[in-house]
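A.B. asks: build me a structure from this.
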Amino acid sequence: MSGQNLDLLGFGDDRPETPDDTREDGAGRPPRRRLRRVLTVVGVLVLLVVLVVGGFVGYLGWRVSDNVTQADLLPTVPPPTVAADGTPITIGPDKGTNFLLVGSDSRGADRGRADVIVLVHVPEDPQTIQMVHFPRDLFVSIPGHGKNKINAAYAFGGEPLLVETIQDLVGIRIDHVARTDFEGFKGMTDAVGGVRVYAEEGNSATGNGGLAIKKGWNELNGEQALAFVRERYQLSEGDISRGRRQMAFVKALLLKATSAETVRNPLAIARFTDAATKNLVVDRGLSVGTMKDYALELRDIRGSDVVFATAPFTGFGTDPTAGSIDIVDEKGMALLGEALREDTMDDYLDVFVTP
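C.D. replies: Predicted structure coming up:
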């Protein structure tokens, strides 16, 4: 598995630190208690911040309840019991929790295809949280629809079919699902006064909403953040490079949202919470009450505890129906599934990731 297939973004490398990376609690952070469940990524961004300021919990709890929508996002079929090659697999109940975060960039009434597909794995006793980005052009088998790009599963059958597709591809169980849209990212960015994000490669303003990005650190407001995460045509690996940008943006937003500058500003917290939850849809098993209960368990999580990776692929190709595709690394995907099922993602990343 090559370094291009599964890469860490912004951790353990020689990039200059952003000021938001500096922790104020020193080395005396208390040990984390065992997590039985965890929030979706957007829930982490919202509730980790708001619970720091106790006086706003009541108001924000009401606001979140008013904004968040629950829907049938999980499939009715059980997760697989055999891998794609016929090998039996066991999916136990006590090996961490898997969430699927879906980001839609449909700019009209149609559902369109999912533009951000991220599997969030929280170990049973976490030291890190792993976020695995699935490129939208990954060429996979979609139940009932043959082979196509993975984001076509969302167009064909919404979140339930997308969940079923990923469960079959990786051989895992997905416990919860959350969907947001790019407008939510825009609102969250503006609510915290913009973000400072690292770009692995730059692009000109042409064809990118008039926004030029330089290689290195960039200060972005909400509108600029949208252009940053949408661009792919000027990037060296197209959809893969765009996915890396999206994960870099999520990291930057997480760091800014949990920074002292934000948590000491009640108005910023209120604006951020409203923006983050306004277009948030979660599965029916993830109530706001459950989010608040388990948010208390996440108050020690920091941005540097979140590790980003890309699902394994071997290269690029074309298909008569799907067009340009990313070819799945079957062996790598099987190893990824084993690590998720056995709750050994840290070990897996140590072996298969080139920092």
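A.B. asks: going by C-alpha atoms from here, please, whenever you check contacts or count neighbours.
C.D. replies: OK.
A.B. asks: helix, strand or coil for Ser241?
C.D. replies: Under DSSP: H, G, I helix; E, B strand; the rest coil, the three-state class of Ser241 is helix.
A.B. asks: Asp115 too?
C.D. replies: Per three-state DSSP, Asp115 ends up strand.
A.B. asks: so how far is Leu298 from Asp125?
C.D. replies: Using CA to CA, to the nearest Å, Asp125 is found at 12 Å from Leu298.
A.B. asks: name the residue in those two with the higher neighbour count.
C.D. replies: Taking neighbours as other CA atoms under 10 Å, Asp125 and Leu298 compare with Leu298 leading, 19 against 14.
A.B. asks: and the gap between that one and Asn148?
C.D. replies: Relative to Asn148, Leu298 is positioned 37 Å away (CA to CA).
A.B. asks: where do the strands sit along this protein?
C.D. replies: Assigned by DSSP state E, the strands in the chain fall at 69-71, 97-104, 114-122, 129-133, 138-142, 146-149, 176-181, 195-199, 216-220, 281-283, 306-310, 313-319, 323-328.
A.B. asks: what angle sits between the fourth one and strand 97-104?
C.D. replies: Regarding strand 129-133 and strand 97-104, their directions subtend 40 degrees when assessed with axes from the mean of the first three to the mean of the last three CA atoms, to 10 degrees.
A.B. asks: so Asn67 touches Ala275, yeah?
C.D. replies: No - using CA atoms under 8 Å, Asn67 makes no contact with Ala275, being 9.3 Å away.
A.B. asks: alongside the first, I'd like the structure of this one:
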Amino acid sequence: MNRMQARKKKRMKKKGVIFLSLLLLIGAGVIFWVYQYNQGFTEAVDSTVKDKEFDLFEGEEPKFGEINVMLLGSDARKDEDGRSDTLIVANYNQKTEKVKLISIMRDTYVSIPGHGKQKMNAAFSIGGPELVRQTLKENFDLDVHYYAIVDFNGFPKMVDLIAPDGIEVEIPYTMQHGIGMTLQPGKQTLHGEQLLGYVRFRHDKMSDFGRVARQQEALSKLKDEAVGFHSLVNLPKLLGTADAYVNTNLDKKTILSIAKGILENKSGSLDTMRIPVDHSFVDRDVNVGQVLDIDFEKNIQAIDDFLNPTVDTAADTTKDDQSQD
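C.D. replies: Presented below is the predicted three-dimensional model:
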């Protein structure tokens, strides 16, 4: 064997070693992914929403690269149809990878198709996610393409995977009634169960407005935590846990696309808004209880400005932000 043939043989051997190493690395990665995913899924023993069936969801296909996902927080127990404890529409722009959240107050007085005037959170118990979609379209001209119903039993587990060191919040006063724990006032670092109590506490001095603000705060801080290295490592287990505690019609490809955008932190900070907006509603007592009777025209315009800001609107927002600093 001459020198040239020896070198060629050596190069082939080196390439073979590299190729084999890559195969082993990929194989180990797949095994790790499947193991972590299955571990997250099998640890979910108390899910109340995963196997629940609903009427056909008739959301349209997304247009213009924007996806609206209806996030419903379920407080139902097994074999029960609870009202949606939380309703948030998450807007995801596939081009900018920006995420925006619209929280709809549960006591908003709306027309539920086929069922007259009711509180917003009644739509879910009456007709599941499809009736919520129809209600949002009829009252706010808001198209929702997908839904995701999150079982609150799984919230603490997902929080601890995303933020193992906890989430820091400023608690304004003692919170304890109805949450099975006592949260002391002041700056606190909350883990899964505690953070669930923090976002679900209903006896707020600001009524339900405070609870919605806390929910948006928690989601924003969890999103910031999700870009860390530990979240990338825990992603398979997080997806497995979410698969067990979330009932959704989102396909896996779209879920991974959104997760990738968030984890790469291209989307920046979360933009949030609350419906009804300030100075657009009055409190009323009606046959279904205390409600927020809102100016729909003003709120529809606010949603449109939030999702499709003009140059002037964006400039005004920046100016307002700077004036608050």
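A.B. asks: just to revisit the earlier point, out of the strands of the first structure, deepest packed?
C.D. replies: Comparing the strands of the first structure by mean neighbour count (mean count of other CA atoms under 10 Å), strand 114-122 comes out on top with a mean of 25.
A.B. asks: how about His176 of the first structure: what's its closest non-neighbour residue?
C.D. replies: Spatially, and ignoring its direct neighbours in sequence, His176 of the first structure is nearest to Phe99 (4.8 Å; CA to CA, 6 or more residues apart in numbering).
A.B. asks: how many neighbouring residues does Ser125 of the second structure have?
C.D. replies: Ser125 of the second structure, neighbours per other CA under 10 Å, totals 16.
A.B. asks: trace it over to the first structure, please.
C.D. replies: Matched to the first structure by TM-score structural alignment, Ser125 of the second structure sits across from Ala155.
A.B. asks: list the contacts for its match?
C.D. replies: Ala155 of the first structure makes contact with Arg111, Gly112, Arg113, Ala114, according to CA atoms under 8 Å, 6 or more residues apart in numbering.
A.B. asks: need the counterpart of the third one in the second structure.
C.D. replies: When the second structure is aligned by TM-score structural alignment, Arg113 of the first structure is paired with Arg83.
A.B. asks: hang on, the earlier thing: state the distance from the match of Ser125 of the second structure to Glu200 of the first structure.
C.D. replies: In this view, Ala155 of the first structure and Glu200 of the first structure are 30 Å apart by CA to CA.
A.B. asks: go ahead and flag the most central residue of the second structure.
C.D. replies: Leu71 (6.0 Å; CA atoms, centre = their mean).
A.B. asks: alignment lookup: it to the first structure.
C.D. replies: Match for Leu71 of the second structure (TM-score structural alignment): Leu101.
A.B. asks: could you do Lys252 of the second structure as well?
C.D. replies: That one, Lys252 of the second structure, aligns with Val288 by TM-score structural alignment.
A.B. asks: can you count the residues close to that match?
C.D. replies: Counted with other CA under 10 Å, the neighbours of Val288 of the first structure add up to 19.
A.B. asks: surely it meets Ser65?
C.D. replies: Yes - contact criterion CA under 8 Å: Val288 of the first structure and Ser65 qualify, at 6.2 Å.
A.B. asks: helices of the stretch 101-250 of the second structure, start to end?
C.D. replies: With DSSP state H, counting those that start in this stretch as the criterion, the stretch 101-250 of the second structure has helices at 122-140, 155-162, 192-200, 208-225, 229-245.
A.B. asks: out of those helices, which comes closest to Leu22 of the second structure?
C.D. replies: The closest of the helices of the stretch 101-250 of the second structure to Leu22 of the second structure is helix 229-245. By CA to CA, the value is 19.2 Å.
A.B. asks: next, the angle from the closest one to helix 208-225.
C.D. replies: Here helix 229-245 of the second structure runs at an angle of 130 degrees relative to helix 208-225 (the same axes, to 10 degrees).
A.B. asks: what's the offset of helix 229-245 of the second structure from the middle of its chain?
C.D. replies: The chain centroid and the centroid of helix 229-245 of the second structure are separated by 14 Å under CA atoms, centre = their mean, to the nearest Å.
A.B. asks: just the residues contacting that helix, thanks.
C.D. replies: Contacts of helix 229-245 of the second structure (CA under 8 Å, 6+ apart): 33-34, 36-44, 47-50, 150-151, 153-154, 157-158, 161-163, 225-226, 263.
A.B. asks: kindly report the same for stretch 164-179 of the second structure.
C.D. replies: Outside stretch 164-179 of the second structure, the residues that touch it by CA under 8 Å, 6+ apart are 159-160, 181-192, 195, 197-198, 200-203, 218, 221-222.
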